[in-house]
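> here is the input, now give the coordinates:
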Amino acid sequence: MKLLRPLLVVFGGLTLITGLAYPLLTTGAAQALFPFQANGSLIERDGKIVGSRLIGQNFSGPQYFWGRPSATGPMPYNAGGSSGSNLGPTNPAQLDAVKANVARIRAAHPAQSGPVPVDLVTASASGLDPEISAAAAFYQLERVAAARKMEPAALRKLVESRVIGETFGLLGEPRVNVLELNLALDQAATA
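Below is the predicted model of the structure:
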C-alpha cells in the first residue's frame, strides 16, 4: 500500500500531461500556426471540398494528368487504407504490375519513345502520393493537349507554372501536385 499511492500519483500526473495537456497544446499550436495544414490541406472550389493537397486521387481520363498508381486496399486511392503493396522489387507480382503499367502508359502515349518515368508505373510507399515528377508531367503533355484540343506550348507553360522546386533547394526533385495541376487545367479551360 505504501508503494501504491506514489505509483497512482505518478500515473495520474503523467496521464494528465501526456493524455490531455500535451495533445491540447500541440493541437492549439498547430491550429494557430498552421491552420491549413492542421485541417488536412483541403482544397475547395465553388464552396465544395474537391480533395486534399496531401492525398493522391484517381484521374484516369485522357484530358487529365495521371498520378502515381495506388497500392491501397481494398480499392485504389483509399485514404483510409494507406499502405504500400509490401512487394519487393524482384517479386513476380510486383514485376507483372510494373510491366502492365508500362504497357498502359505506352499505349496512352504512342508518340513517346523515351523511357517511361518510374513514378508513372510504380506506387509510392503510402500508395497515395499526390505528386509526380516534372518529367512525368511533361511525358503526358501531348496526350492531355490533344484530348483538350490545346496548343502543347500553352499547356507546357501551365505545367511549368505548377512545378514545385526541390525542398530547401536541394532535397528531392522538381515535382507537380497532380490535383492542383488538373484543377488549374479545368480552370484554364473555362476561362
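> C-alpha from now on. contacts and neighbour counts both.
OK.
> how much space between Leu3 and Ala125?
Distance, Leu3 to Ala125, by C-alpha to C-alpha, to the nearest Å: 47 Å.
> settle it for me: which of these two has more neighbours?
It is Ala125, of Leu3 and Ala125, that has more neighbours when counted by other C-alpha atoms under 10 Å, with 15 against 7.
> ranges for the helices of the protein?
4-16, 22-33, 35-38, 92-108, 134-139, 141-148, 152-162, 178-190 (DSSP state H).
> just say which of those helices is most tucked in.
helix 134-139 (a mean of 20; mean count of other C-alpha atoms under 10 Å).
> from Ala137, how far out is the residue sitting nearest the centre point of the chain?
By C-alpha atoms, centre = their mean, the chain has its centre lying nearest to Pro130, at 1.3 Å. To Ala137, Pro130 is 13 Å away according to C-alpha to C-alpha.
> and the residue nearest to the centre of the chain, what does it touch?
Counting by C-alpha atoms under 8 Å, 6 or more residues apart in numbering, Pro130 touches Arg53, Leu54, Ile55, Gly56, Gln57, Gly67, Arg68, Asn177, Val178, Leu179.
> quick one more, to check against the first:
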Amino acid sequence: MKKIMITSLKSIVLFTLLCGVVYTVTVTAVGQILFSKQANGSVVKQEINGKTEVIGSSLIGQTFTGENYLHGRPTKVSQLSPVSKIQEELVNERVKQADVKELPIDLVTASASGLDPEISVDGAMSQVERIAVARNMKKADVRAIIKQNIVGLKMGSISSQRVNVLGVNQQLDESE
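Model prediction:
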C-alpha cells in the first residue's frame, strides 16, 4: 500500500510539473517568439501629445459614433433569431436612424459577440459620403483609406474581404 501511495504521489508531482509548468512555459514561449503581436492582444498604439498610448486592439471592435468616423457593427450582443419579431424591430429601428436608402446588413445587425473589429467592404463604402462631408475631404481620399485597410481574400466571385474599422479611423485622424 505504501509503495502504491509513493508511486501515485510521484505521478502527481511529475504530471503537475509537465502539464502545469513545462507545457505552459513552452506554449507561452512559442507564442511570444512566433506570434508576439497576437499573443499580446494585437494592441494598437498611437503617439498622442508626445506620449505613446494604447488606443485599442485590432482584434476587438471599438465604438465610433462621430459623423467623421467609420462606424462598425452595432455592439449590443444579439442572440436573437434572424427571423424573430424583436430582431426585425431592432433592424428597422437602426435603418430609420441611418436615414440611408441602401444599407448593408452588417451595419444594422449585431453580432453574437458584439466585438467585431471589421465590417464588410460594402458597409465601409456606404459611409464614404458622410465621412467625406464631415471631414471636408474628397470622397476618393476616404475610399483610398478604406481600401488600404481591407483584409481577407478575394478569389473570383468568392470573397472574405472586410475592412478594419479602427485602422480606417486611425488613418482618417492622421490625414487631418
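> with distance to Leu170 of the first structure added, can I get the helices of the first structure in TSV?
Listed next are the helices of the first structure as TSV, based on distance: least, C-alpha to C-alpha, whole Å:
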stretch	distance to Leu170 of the first structure
helix 4-16	41
helix 22-33	25
helix 35-38	23
helix 92-108	29
helix 134-139	15
helix 141-148	26
helix 152-162	18
helix 178-190	22
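> out of the ones you listed, nearest to Gly47 of the first structure?
Gly47 of the first structure sits nearest to helix 178-190 of all these, at 14.2 Å, using C-alpha to C-alpha.
> now for that closest one, which elements pack on it?
Counting contacts by 3 or more C-alpha pairs under 8 Å, 6 or more residues apart in numbering; DSSP states H and E, helix 178-190 of the first structure packs against helix 152-162.
> ok, now which ones touch Gly31 of the second structure?
By C-alpha under 8 Å, 6+ apart, the contact list for Gly31 of the second structure reads Ala39.
> find the nearest non-adjacent residue to the aligned residue in the second structure for Gln94 of the first structure, please.
When the second structure is aligned by TM-score structural alignment, Gln94 of the first structure is paired with Gln87. Leaving aside its sequence neighbours, Gln87 of the second structure sits nearest to Leu80 (C-alpha to C-alpha, 6 or more residues apart in numbering; 6.2 Å).
> what number of residues lie near the one you found?
14.
> how near is Val77 of the second structure to Thr7 of the second structure?
Relative to Thr7 of the second structure, and taking C-alpha to C-alpha, Val77 of the second structure is found at 51 Å.
> what does Glu47 of the second structure give?
58 Å.
> next one: Asn164 of the second structure
55 Å.
> now swap in Phe15 of the second structure and tell me
Counting by C-alpha to C-alpha, the gap from Phe15 of the second structure to Thr7 of the second structure is 12 Å.
> which residues are in contact with both of these two?
By C-alpha under 8 Å, 6+ apart, no residue touches both Phe15 of the second structure and Thr7.
> hang on, the earlier thing: among the helices of the first structure, which comes closest to Pro117 of the first structure?
helix 134-139 (5.5 Å).
> start and end residues in the second structure for the closest one, please.
Going by TM-score structural alignment: helix 134-139 of the first structure matches residues 121-126.
> which residues are contacting the matching stretch?
70-71, 103-107, 143, 146, 150, 161-163.
> got JSON lines for the residues you listed, with distance to Val91 of the second structure too?
JSON lines is the format used below for the contacts of stretch 121-126 of the second structure (distance: C-alpha to C-alpha, whole Å):
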{"residue": "Leu70", "distance to Val91 of the second structure": "19"}
{"residue": "His71", "distance to Val91 of the second structure": "16"}
{"residue": "Leu103", "distance to Val91 of the second structure": "11"}
{"residue": "Pro104", "distance to Val91 of the second structure": "11"}
{"residue": "Ile105", "distance to Val91 of the second structure": "9"}
{"residue": "Asp106", "distance to Val91 of the second structure": "10"}
{"residue": "Leu107", "distance to Val91 of the second structure": "9"}
{"residue": "Arg143", "distance to Val91 of the second structure": "26"}
{"residue": "Ile146", "distance to Val91 of the second structure": "25"}
{"residue": "Ile150", "distance to Val91 of the second structure": "26"}
{"residue": "Gln161", "distance to Val91 of the second structure": "23"}
{"residue": "Arg162", "distance to Val91 of the second structure": "21"}
{"residue": "Val163", "distance to Val91 of the second structure": "22"}
